[in-house]
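> make a model of this:
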Amino acid sequence: MLILGLVLIVVAAALVVLGLFTTGNGDLDDPTATLLGLPVGATTIFVIGLVAGVLLLLGLWLTKWGGKLQAKNMKEKRHLRKLAQSLQEAAPESKDDATN
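Here you go, the predicted structure:
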């Protein structure tokens, strides 16, 4: 989830950069802009900005959630390693006591 969140943040940033580099024609009668050589209207630019904002928020949320999940898993693994080590240290002593 952490990786997916970062990918969504990068996509949102790319959309914002695309939106910033739209060029208007300066004609008030025909208010179209060009985005990568394609004519787009104000509604299209608004939708691109809206999608970029939603992707950014979703990416930040997934990154936060994935980071918390990863930290929880690492803490659990660390605890299990300590338990396994303590069992390993205790197991040879109990074997010797059982054979005697």
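> make it CA atoms for all contacts and neighbour counts henceforth
Will do.
> what packs against the top helix by length along the chain?
Identified as the longest helix of the chain according to DSSP state H is helix 42-99. Under the contact criterion of 3 or more CA pairs under 8 Å, 6 or more residues apart in numbering; DSSP states H and E, helix 42-99 touches helix 2-20.
> any idea how far the helix it packs on is from the middle of the chain?
Centroid displacement of helix 2-20 relative to its chain, using CA atoms, centre = their mean, to the nearest Å, is 10 Å.
> buried stuff in it?
2, 5-13, 15-16, 19 (16 or more other CA atoms under 10 Å).
> residues contacting that helix, please?
Contacts of helix 2-20 with the rest of the structure, by CA atoms under 8 Å, 6 or more residues apart in numbering, involve 35, 45, 48-49, 51-53, 55-56, 58-67.
> let's see this one next, to set against the first:
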Amino acid sequence: MGLSWMAWTWPTAAFFVFIALAIAAMGVWEYYSPGGAPRRGVFGLDTTRGDRLFMTLLGSAFIFIGWMAFQGTPLWGGLAIAIAWALFVFWKV
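Alright, predicted model coming up:
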């Protein structure tokens, strides 16, 4: 079965590798420091580390989709916004 229909590129592969590594790193972190003490952030939600990772990944996906819809390529601006979103989520949410 060929995968040519998926149009894999290096940036696409790097994106999925990053997601896999982020989830693996979160799993290792949770193994060595279980619990992750929920905290209440600016949105008024009680979130754990895993919740914040999920919100970061989901928000970043929407940021990139919006960037491609309104700006197209290159994606450096979308990446900068996604990194800013990730920092915001992990520090303030």
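> structural similarity score between the chains, please.
Once superposed, the chains reach a TM-score of 0.37 (TM-score structural alignment, normalised by the length of the second structure), with 47 aligned residues with a CA RMSD of 3.3 Å.
> and the buried residues of helix 2-20 of the first structure, which is closest to K82 of the first structure?
The closest of the buried residues of helix 2-20 of the first structure to K82 of the first structure turns out to be L2 (CA to CA; 26.7 Å).
> for that closest one, give its distance to K64 of the first structure.
8 Å (CA to CA, to the nearest Å).
> list the helices and strands the stretch of helix or strand F54 of the second structure belongs to packs on?
Here F54 of the second structure, judged by DSSP states H and E, is contained in helix 49-70. Judged by 3+ CA pairs under 8 Å, 6+ apart, helix 49-70 of the second structure is in contact with helix 10-32, helix 76-92.
> pick the most buried one from those helices.
Looking across these with neighbours counted as mean count of other CA atoms under 10 Å, the highest average goes to helix 76-92: a mean of 15.
> can you give me the offset of it from its chain's centre?
Chain-centre distance of helix 76-92 of the second structure: 9 Å, with CA atoms, centre = their mean.
> report all helices and strands that that helix contacts.
helix 49-70.
> so the helix it packs on versus helix 10-32, what angle?
Counting by axes from the mean of the first three to the mean of the last three CA atoms, to 10 degrees, helix 49-70 of the second structure lies at 170 degrees to helix 10-32.
> quick one: distance of helix 49-70 of the second structure to the chain centre.
Relative to its chain's centre, helix 49-70 of the second structure lies at 6 Å (CA atoms, centre = their mean).
> can you check stretch 10-26 of the second structure too?
That offset, for stretch 10-26 of the second structure, works out to 9 Å (CA atoms, centre = their mean).
> got the contact list for that stretch?
49-50, 57.
> how near is A42 of the first structure to T34 of the first structure?
According to CA to CA, A42 of the first structure stands 11 Å off from T34 of the first structure.
> between these two, which one's more packed in?
Under the criterion of other CA atoms under 10 Å, the comparison of A42 of the first structure against T34 puts T34 first, with 16 against 11.
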